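Chemist: only the shape, not the letters, is given here:
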């Protein structure tokens, strides 16, 4: 039997598949907790390889007093003191610098002690006291809570009475952050440098805070407005990029229902690299470490070029043949490149501090 087709017949256009529904909050939370446990075990093994990572000299909990979700004793500070740390009772002027570090983990996993090896390197090279900040995590605490926790921690540490208690000079404070922590440290610094814009966030920033002397960023997320799939296209080996299942968990947890909540991903608390030229010119010296096979590499390169174009003091390094978070990957031995790159960044910071003497 033959079938005749009319010349005017219209072939129906296939209906596109509906977009997948966002994961329910309980599912995000279960996945996040499982991932945190796995990451903790992995880094715990790495920390016991030779040389053994240092333990904090002191751990304390401070309030988050800035922003939308203030809470008491919700931010953990793991404090690493080098030998001969001055105390608030010393008569001599405090000379020790302070370094505030924000861990990575996609705003969902991680804790301050993840960066204990970096803390050791900083104590060795800078003779500084290191404050590793464990901010509240998504999905339980989505944007803007992690930014506000980091801002609260900086303000707490840099205020004179607290700096004196910790034995540091609040005129010699550096910031650092890894991945999401780089985003948070930079976002918090933008807020500190733009007090006239704080009214829109309803932040009560103390007056006359000392300026931050420099910021060290490791493979930071600087531009959240670029889609993850587009970021993957910028690296020569996209198979080395973070898996979609992981980045989807991170993004869905940190920015849940972003469109419904009216969240603009270009906002400077989310994409600090998109801050205005006026605000970028307020930045202290910057050092950025990037990884060759990282989906965040290109936005880092673009930001470096922008800083250079504005005449800012910026130095950078690229870890060849490595992917995002190369220094946190599970291993029974420590890659030589880890301490090499930490040393490059911290030597730059030493120059910033020495320039103040």
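Modeler: Cool, the structure landed. Computed from a predicted model, the values in this text were never measured in an experiment.

Chemist: make it CA atoms for all contacts and neighbour counts henceforth
Modeler: Fine.

Chemist: so which bits of the lengthiest helix in the chain are buried?
Modeler: Criterion DSSP state H: the longest helix present in the chain is helix 25-47. Buried residues in helix 25-47, counting neighbours by 16 or more other C-alpha atoms under 10 Å, are found at 28-29, 32, 35-36, 39-40, 43, 46-47.

Chemist: format the residues you listed as TSV; extra columns: distance to residue 115.
Modeler: Formatted as TSV, those follow (distance: C-alpha to C-alpha, whole Å):
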residue	distance to residue 115
28	25
29	24
32	20
35	18
36	15
39	13
40	12
43	10
46	11
47	10
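
Chemist: what does the longest helix of the chain rub up against?
Modeler: Counting by C-alpha atoms under 8 Å, 6 or more residues apart in numbering, helix 25-47 makes contact with 53, 108-110, 114, 139-140, 249, 252-253, 328-334, all of which sit outside it.

Chemist: stretch 115-126 now?
Modeler: Residues lying outside stretch 115-126 but in contact with it, judged by C-alpha under 8 Å, 6+ apart, are 53-56, 80-82, 97, 99, 101, 103, 128-130, 132, 339, 342-343, 346-347, 349-350.

Chemist: check it against this one:
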């Protein structure tokens, strides 16, 4: 999909202040036809600039001898911290690419943010990325009495899977979840219209490739695809954000409803005229600034609520 051939119905509903993001995103840059991980990675690399921020790096040894990298954006606060899980469809992105975002988040909240550089599919399919997030959670929980887990897109899906895994393993405790347009369900939703299947930023073509890479031919369980979970009871207070032009909006709304039914304290916001990841792609618009301020306030509430318990 190119900017010139993007779904007309989506473009008509898109907030005019956000139209500049369309040519900056993967669907606009990808050729027609079948996609491969290698092709998408090459195109993505051409769109992503290197961050200017730095972070303190901690490396944890995995059982196979490789190192799991954590990138720390630190403050003096000692009662609570955030574990950040980056997006990228499980096969793109890195903790380093989110240095600027995490540094900004740490400064806004006055709390340490630790980003986990989990292994990527398809070289490392499920459960390897989730195992890395669980290791990072354990490391952080040993240092802070209260940990909030936050993530965007694939990172939001991993955060939800991590909460289920921690619940079922009886720890480490998670004080709250903040999920931005999380990628939660490998099943094709009957609610996804032709319009949303061809939406901007992240569309059905990319999503199918991402799930194929992440699952590696194995069936999805609730930890890989939390939208499949039959029991969401016992999960921490959860904040979910999505846009009504986001491919994931229907699965996110369904997950929020299921959380509420299970007795979990959940807050859902669906923004009109908003596509996937808009506030990070165009952070300097008034719309993006307002969204980020609202998300910071929600995260601050989760941090303070967890620290008070």
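Modeler: Right, received. Where do you want to start? What you see is a predicted model; the values in this text were computed from it and never measured.

Chemist: gap between the longest helix of the first structure and the chain center?
Modeler: 18 Å (C-alpha atoms, centre = their mean, to the nearest Å).

Chemist: and the next helix or strand past that helix?
Modeler: strand 58-64 (DSSP states H and E).

Chemist: can you pull the buried residues of that next one?
Modeler: In strand 58-64 of the first structure, counting by 16+ other C-alpha under 10 Å, buried: 62-64.

Chemist: one step back: now the contacts of stretch 115-126 of the first structure: which count as buried?
Modeler: Those of the contacts of stretch 115-126 of the first structure that meet the buried threshold are 53-56, 80-82, 97, 99, 101, 103, 128-130, 132, 342-343, 346, 349-350, by 16+ other C-alpha under 10 Å.

Chemist: among these, which ones are in helices?
Modeler: Within these, residues falling in helices by DSSP H are 342-343, 346, 349-350.

Chemist: would you list the buried residues of strand 58-64 of the first structure in CSV and tack on distance to residue 148 of the first structure?
Modeler: Compiled in CSV, the buried residues of strand 58-64 of the first structure are given as follows (distance: C-alpha to C-alpha, whole Å):
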residue, distance to residue 148 of the first structure
62, 13
63, 11
64, 7
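
Chemist: residue 76 of the first structure: which of those residues is nearest?
Modeler: If you rank the buried residues of strand 58-64 of the first structure by distance to residue 76 of the first structure using C-alpha to C-alpha, residue 62 comes first, at 6.5 Å.

Chemist: measure the closest one to residue 77 of the first structure for me?
Modeler: Distance of residue 62 of the first structure to residue 77 of the first structure, given as C-alpha to C-alpha, to the nearest Å: 7 Å.

Chemist: tell me which element residue 258 of the first structure is part of?
Modeler: With DSSP H and E as the test, residue 258 of the first structure turns up in no helix or strand.

Chemist: burial measure for it, as a count.
Modeler: 14 (other C-alpha atoms under 10 Å).

Chemist: tell me who's in contact with residue 54 of the second structure.
Modeler: Per C-alpha under 8 Å, 6+ apart, neighbours of residue 54 of the second structure: residue 99.

Chemist: could you find the counterpart of it in the first structure?
Modeler: The criterion is TM-score structural alignment: under it, residue 54 of the second structure has residue 56 as its aligned partner in the first structure.

Chemist: could you check how far the counterpart of residue 35 of the first structure in the second structure is from residue 218 of the second structure?
Modeler: For residue 35 of the first structure, the aligned position in the second structure is residue 40, judged by TM-score structural alignment. When C-alpha to C-alpha is applied, the distance between residue 40 of the second structure and residue 218 of the second structure equals 22 Å.

Chemist: what segments of the first structure are strands?
Modeler: Under the criterion DSSP state E, strands of the first structure are mapped to 58-64, 71-80, 98-102, 129-134, 173-178, 214-218, 286-293, 314-323.

Chemist: and the residue mapped onto residue 133 of the second structure from the first structure, how many neighbours does it have?
Modeler: With TM-score structural alignment as the criterion, the equivalent of residue 133 of the second structure in the first structure is residue 150. Each residue near residue 150 of the first structure was counted by other C-alpha under 10 Å, and the total is 28.

Chemist: swap in residue 231 of the first structure?
Modeler: 17.

Chemist: distance check, it against residue 179 of the first structure.
Modeler: Following C-alpha to C-alpha, the distance that separates residue 231 of the first structure from residue 179 of the first structure is 15 Å.
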